[in-house]
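Q: Sequence and predicted structure, then a few things I'm wondering about:
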Amino acid sequence: MSTITVKLGERSYPINVDSGILSSSQSFASSISSNKVVVVTNDVVKPLLLDKLLLALLDYEVDVVCIPDGEQHKNLQQFDYVITKLLELKSSRDTTLLALGGGVVGDLTGFVAASYQRGMPFIQVPTTLLSQVDSSVGGKTAVNHPLGKNMIGAFYQPKSVVIDIESLSTLPAREFAAGMAEVIKYGIIYDYQFFSWLEKHADLLNNLSEEHLKYTITRCCEIKAQIVAEDETEKGIRAILNLGHTFGHAIEAEQGYGKWLHGEAVAVGMIIASKVAVHKGWLSESDLIRVEALIAKFKLPISPPANMDYSHFAKHMQHDKKVKSGSIRFVIPNRLGEASVTSDIDVSLLKEILG
């Protein structure tokens, strides 16, 4: 088993990565402090993985709250639904919430945990590649608003993250590809050697090689844990983790949450950001070709929706969380393996790239 520690002093916590650990009681014992657990999951994951998880929780009193699947349900209505269920179950501040699912379940459950009785413990059990390598780590919790993604939330760290690679065998191909967009992101912003490794091993990853998936997930978690430990609340370097997200969130909001998967939108956003970098002389044309080729290897989109132009992006980007003093800040690659945040991008350049 690979274990990565997110180092945040007294709030430090482990990320455990292995196959078959979902049904092991040892995966959860050190992170559960009372006898009561509430599992939050969705109606797709529940029939696939809940029974395995319950084998690990035989020593606890367990209740299950199920929400609908899909980004369109990451909202205040479902937040209220889960809070109401906790009240009906007479859950206390020491009840442990356990998020079994992808990014929607994890983000919503974390926000509930941050809010219910001003804070209760929770554990992330991410079941999609995207949530395993990104959203389950680092304590960002939120729900969406019609005017912007992740606009309502809190920074609130889990007690642990339990990543069972076997859960990826239940994942539709499109969801796996969406997760690979976030994987590629780490190579572009932080680790050129990892980017090159992904180029060489794309076929094995597409074939779900357990050895290569374990390395991929572990490396991504190592990078994110290091960045989060340095900048927990995104005052500095943590913002580079949003490569492609400003453009990607605009796509998600304009198309309607759930129409484009988050990773699909981020993939296009990373290409747009890379094109900006080429225009600024930070990336070469050959670097851009490599980024597009790697994204395409995982059958991800490389072009924005046909019905979107600059005006559609601009409308949504004004609501981006990185906006400061009215200026939109973008994460742009300086080179493969490094990125920075800048507001120094002319509107004329964006109009040229976005149409």
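A: It's in. Given the structure is predicted, the values throughout are model-derived calculations rather than measurements.

Q: from here on, contacts and neighbour counts on C-alpha atoms
A: OK.

Q: K46 - that's part of a strand, no?
A: No - residue state for K46 (DSSP: H, G, I helix; E, B strand; the rest coil) corresponds to helix; a strand is not indicated.

Q: A further structure is provided below for comparison with the first:
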Amino acid sequence: MRQIEVGGPPPYTVTVGPGLLRGLQVPQRHIALIHPADLPAAFVERAQAALSPTETIAVPARDDCKTLEVLSGVLSRLAAANIPRDGAVVGLGGGAATDLAGFAAASYLRGVAFYTAPTTLLGMVDAAVGGKTGVNLPEGKNLVGAFWPPQAVWCDTDTLATLPDAVFREGAAEAYKHGLIADPSLLPRVLSPEFRPGGTNLEDTLADAIAVKAGVVTRDPTERGERAFLNFGHTLAHALEAVTHHAVPHGEAVGYGLHYAALLSRALGGADLTPHTHAFLRWQRPAPLPPLTFEQVMPYMARDKKADADGVRFVLLHDLARPYLARVPEAVLRAEFGRWQADVQGSASLGGPG
């Protein structure tokens, strides 16, 4: 078992290890447990047995839950259950469900305690840490939300054994990204045959990937500076999700986005890190993308949350573990989009799990 401390306010602990759902404990007496409807019943039952929640709320799976309509329904359920101000919301499931649960906790009664138990690799490495909560709009991903840190995070590695291989590989994109921006030792470890449910390096690699994000959000809790670096690859990724109406899952979109960001970095004079990002795509084996044009994708990139009054900014790399923010001329964005398409659509090594 590993524990990673995240600085506050308020500080909290991320615990990584097997069997954690059976030992969940919170000090609050009135608890709402929120989980996706397709979560294995055994996980819900373990959390219910440990927490004895006042209310258990099932929400749609994946990004279908991250809407204002679903949020409104959850808030009404909290009110109908009389969850008090000294109550708590516990988010159980993947990153989408925990994002929604955290935003519900931040919004209800102007904020109640929030805890999260992510059950996917993507949720553990990314969504569970840092206090970003929110929902999507038709205009783009995560455009409505709040910073609302959890009181504790429990990453029960036993839950990863139930994930389809493609979903596990999807989640690895965020761990690999942490290797690119901060800890290059993660790169070969993520691609190792032992980075899998039950693998010998799973717990330590997972904990070290989480530690990268924990360090960044401790130093920059509300994304005033270096926390933006965690969005390496995400400008295109979020655009791909939005333009395909979430037909492209987040982790696969990030995998594709990492390669585009590496191409942009090289075009602006950085080291050529495309062998790393292409190696990850070969390992991840994402599903093929539908035909897309630069004109379709660019409006969504322009609405990225890193944009400011002067335009859209991208996280790029001078070299491994040397990220920076830059505005990229549209001519470069367009040219590298063409190279990116040639790489990801023309490679026989991609095309989904085989």
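A: Perfect, I can see it now. Quick caveat: nothing in here was measured; it's all calculated off a predicted structure.

Q: Helices of the second structure, start to end?
A: Using DSSP state H, the helices of the second structure run over 41-51, 68-80, 95-107, 121-122, 165-181, 186-190, 202-219, 234-243, 250-267, 274-284, 294-302, 330-346.

Q: Determine which stretch of those is the most buried.
A: Across these, the average number of neighbours (mean count of other C-alpha atoms under 10 Å) peaks for helix 95-107, which reaches a mean of 29.

Q: will you turn the helices of the second structure into JSON lines that also has distance to V315 of the second structure?
A: Shown next, in JSON lines, are those (distance: least, C-alpha to C-alpha, whole Å):
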{"stretch": "helix 41-51", "distance to V315 of the second structure": "37"}
{"stretch": "helix 68-80", "distance to V315 of the second structure": "29"}
{"stretch": "helix 95-107", "distance to V315 of the second structure": "22"}
{"stretch": "helix 121-122", "distance to V315 of the second structure": "20"}
{"stretch": "helix 165-181", "distance to V315 of the second structure": "10"}
{"stretch": "helix 186-190", "distance to V315 of the second structure": "19"}
{"stretch": "helix 202-219", "distance to V315 of the second structure": "15"}
{"stretch": "helix 234-243", "distance to V315 of the second structure": "8"}
{"stretch": "helix 250-267", "distance to V315 of the second structure": "7"}
{"stretch": "helix 274-284", "distance to V315 of the second structure": "15"}
{"stretch": "helix 294-302", "distance to V315 of the second structure": "12"}
{"stretch": "helix 330-346", "distance to V315 of the second structure": "13"}
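
Q: counterpart of A181 of the first structure in the second structure?
A: In the superposition onto the second structure, A181 of the first structure corresponds to A173 when matched by TM-score structural alignment.

Q: Wait, its match touches Y256, no?
A: No - taking contact to mean C-alpha atoms under 8 Å, the distance of 9.3 Å between A173 of the second structure and Y256 leaves them out of contact.

Q: Now for the aligned residue in the first structure for V129 of the second structure: which residues touch it?
A: Under the alignment defined by TM-score structural alignment, V129 of the second structure is paired with V137 of the first structure. For V137 of the first structure, the residues meeting the contact criterion (C-alpha atoms under 8 Å, 6 or more residues apart in numbering) are 161, 221, 224-225.

Q: if we go to 10 Å?
A: If you count contacts by C-alpha atoms under 10 Å, 6 or more residues apart in numbering, V137 of the first structure has them with 6, 13-15, 106, 124, 126, 131, 157-158, 160-161, 220-222, 224-225, 228.

Q: what's the span of stretch 153-163 of the first structure, first residue to last?
A: From its first residue to its last, stretch 153-163 of the first structure covers 23 Å (C-alpha to C-alpha, to the nearest Å).

Q: start and end residues in the second structure for that stretch, please.
A: Going by TM-score structural alignment, stretch 153-163 of the first structure sits over residues 145-155 in the second structure.

Q: distance between the matching stretch and the chain's centre?
A: Relative to its chain's centre, stretch 145-155 of the second structure lies at 13 Å (C-alpha atoms, centre = their mean, to the nearest Å).

Q: And stretch 237-245 of the first structure, by the same measure?
A: How far stretch 237-245 of the first structure lies from its chain's middle: 12 Å, per C-alpha atoms, centre = their mean.

Q: now swap in stretch 60-78 of the second structure and tell me
A: With C-alpha atoms, centre = their mean, you get 18 Å for stretch 60-78 of the second structure.

Q: swap in stretch 284-302 of the second structure?
A: The chain centroid and the centroid of stretch 284-302 of the second structure are separated by 19 Å under C-alpha atoms, centre = their mean.

Q: From one end of that stretch to the other, what's the distance?
A: From its first residue to its last, stretch 284-302 of the second structure covers 27 Å (C-alpha to C-alpha).

Q: again with stretch 303-312 of the second structure
A: Between the opening and closing residues of stretch 303-312 of the second structure we find a distance of 8 Å, counting by C-alpha to C-alpha.

Q: biggest strand in the second structure by residues?
A: Taking DSSP state E as the criterion, the second structure has its longest strand at strand 140-147.

Q: what about the nearest residue to I32 of the first structure once chain neighbours are set aside, how many neighbours?
A: Here the nearest residue to I32 of the first structure in space, its sequence neighbours aside, is T96; by C-alpha to C-alpha, 6 or more residues apart in numbering that works out to 6.3 Å. As a burial measure, the neighbour count of T96 of the first structure was computed by other C-alpha atoms under 10 Å and equals 24.

Q: Map T96 of the first structure across to the second structure for me.
A: In the second structure, the residue matched to T96 of the first structure (TM-score structural alignment) is A88.

Q: middle-most residue in the first structure, spatially?
A: By C-alpha atoms, centre = their mean, the mean C-alpha position of the first structure lies nearest to S135, the distance being 2.8 Å.

Q: What sits closest to it if chain neighbours are left out?
A: G103 (5.8 Å).

Q: show me the contacts for the one you found.
A: The neighbourhood of G103 of the first structure, defined by C-alpha under 10 Å, 6+ apart, consists of 70-71, 74, 109, 124, 126-132, 134-136, 141, 262.

Q: Which members of those residues are classed as buried?
A: 70-71, 74, 109, 124, 126-132, 134-136, 141, 262 (16 or more other C-alpha atoms under 10 Å).

Q: I'd like to know which of the residues you listed are part of strands.
A: Among those, the members found in strands (DSSP E) are 124, 126, 141.

Q: Assess the claim that the second one and V161 are in contact.
A: Right, P126 of the first structure. Yes - because the distance of 7.7 Å satisfies C-alpha atoms under 10 Å, P126 of the first structure is recorded as touching V161.

Q: Need the overlap of contacts for those two.
A: With C-alpha under 10 Å, 6+ apart, P126 of the first structure and V161 have common neighbours 99, 132, 136-137.
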